[in-house]
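Student: coords please:
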Amino acid sequence: MDDQLILMGVIGKPHGVRGQVRVNVFAEDPEVLAAHTLTDRKGRQFALAWAHENVAWLSEVTQAGQRRISDRDEAAALTNVELFIPRSALPEAAEEEFYLADLIGLRARDEAGREIGRVGNVLDFGAGASLELTPGGRLIPFTKACVPVVNVAEGYVVINPPLEVEARDE
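Tutor: A predicted model of the protein is given here:
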């Protein structure tokens, strides 16, 4: 396991006038975010303390210590900041489970076993995850029907694209 950064949440709009923010959490257990130092894309570090459901206090973590975000304007400036933790901080996935980030880089095979590319990215725009295959950028819905086999240990997924995707690729 490496120290790849895993997206765990996104800071939303401010809540109130004292610096609290809404946080969109991508973890099964929101407490995971409060248990770790979070990093953004610029390398800034944050600590989070839940005030109540999906609303938190944020503190910027520096070498000098933690400084709580304490006003609405400073909180508003953090809207849409993505929060990451190192992959190594996450628990091992249970048998027959995996993290979506673990799919990136896996070989993509068709049902006959022919390699058709690799998983270049996992995207989720709110209606469910899709696998982006490279080369070509083809999007495959990440459902059991379209991706019937995921074998992280052996490094591949089996792709059975829906007819709409096959027709567009021809």
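Student: alpha carbons only for contacts and neighbour counts from here, please
Tutor: Will do.
Student: so which bits of the longest helix along the chain are buried?
Tutor: Determined from DSSP state H, the single longest helix within the chain is helix 163-169. Residues of helix 163-169 classed as buried: none (neighbour count, 16 or more other Cα atoms under 10 Å).
Student: which other helices and strands contact that helix?
Tutor: strand 138-141 (3 or more Cα pairs under 8 Å, 6 or more residues apart in numbering; DSSP states H and E).
Student: buried ones in the strand it packs on?
Tutor: Arg138, Leu139, Ile140, Pro141.
Student: contacting residues for the third one?
Tutor: Contacts for Ile140 (Cα atoms under 8 Å, 6 or more residues apart in numbering) come out as Ser130, Leu131, Glu132, Leu133, Cys146, Ile159, Pro161, Pro162, Val165.
Student: which of the residues you listed count as buried?
Tutor: Judged by 16+ other Cα under 10 Å, buried ones among these: Ser130, Leu131, Glu132, Leu133, Cys146, Ile159, Pro161.
Student: before we compare anything, build this one as well:
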Amino acid sequence: MIVLGRISEAFGIQGWVRVQAFGDDPLSWRRMPKWWLSSDPDAADDAWRPVGLRACRAQGKGIVAAFAEVEDRNGAEALAGLYIGAPRDALPETASGEYYWGDLVGLSVENKAGVVLGVVDSLVSTGAHDVLQIRDGEVERLIPFVAAYVLDVDLDAKRILVDWEADW
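Tutor: Sure thing, here's the model as predicted:
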């Protein structure tokens, strides 16, 4: 499962929820007729509960969503804190040069000199740009996920090439 976001709270009285999105284009999720919910973002795929998407729209700086199975505020309040996910094959295709965070986690990161800096452990959204959190044993590196530093992402080779020195 790819974790897309988290339900933060109920919105209104007709079963809508406010969603904290973990990506750049959450409105593209409207193309998925089902979303999957879980209290644990690391749960096994069969622990995620599918729900039918009734509607999804922009609201302020975020999004709100309504599910077929939830008709009122009480039902929406019960969903607060749950994670939203989807199997990778259910997600909309990304544009060229765009990636789902889940596709980047686990990729090896090496610099132009061929030095392996570690593996992508997670990503952090700073508002200005995303940051790759790289782990190599006890060493952690934070590399901005911007074109100035990330030169190539090769999902097939499971490798990210960066302009970053090992001692930075």
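Student: kindly provide the TM-score of these chains.
Tutor: Here the superposed chains carry a TM-score of 0.73, computed using TM-score structural alignment, normalised by the length of structure 2; 152 aligned residues with a Cα RMSD of 2.7 Å.
Student: if we can go back for a sec, out of the buried residues of strand 138-141 of structure 1, which is nearest to Ala89 of structure 1?
Tutor: Nearest to Ala89 of structure 1 among those: Pro141, at 28.2 Å, using Cα to Cα.
Student: the closest one -> structure 2?
Tutor: Alignment note: Pro141 of structure 1 maps to Pro144 in structure 2; criterion TM-score structural alignment.
Student: and what of Thr39 of structure 1?
Tutor: By TM-score structural alignment, Thr39 of structure 1 lines up with Trp36.
Student: hmm, its match is touching Trp48, no?
Tutor: Yes - using Cα atoms under 8 Å, Trp36 of structure 2 is in contact with Trp48, at 5.6 Å.
Student: overlap in contacts of these two?
Tutor: Gly85.
Student: hmm, back to that, in helices, which of the contacts of Ile140 of structure 1 fall?
Tutor: Counting by DSSP H, the contacts of Ile140 of structure 1 contribute Val165 to helices.
Student: export the contacts of Ile140 of structure 1 as JSON lines, with columns for distance to Phe98 of structure 1.
Tutor: JSON lines is the format used below for these (distance: Cα to Cα, whole Å):
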{"residue": "Ser130", "distance to Phe98 of structure 1": "15"}
{"residue": "Leu131", "distance to Phe98 of structure 1": "14"}
{"residue": "Glu132", "distance to Phe98 of structure 1": "17"}
{"residue": "Leu133", "distance to Phe98 of structure 1": "18"}
{"residue": "Cys146", "distance to Phe98 of structure 1": "17"}
{"residue": "Ile159", "distance to Phe98 of structure 1": "17"}
{"residue": "Pro161", "distance to Phe98 of structure 1": "21"}
{"residue": "Pro162", "distance to Phe98 of structure 1": "23"}
{"residue": "Val165", "distance to Phe98 of structure 1": "25"}
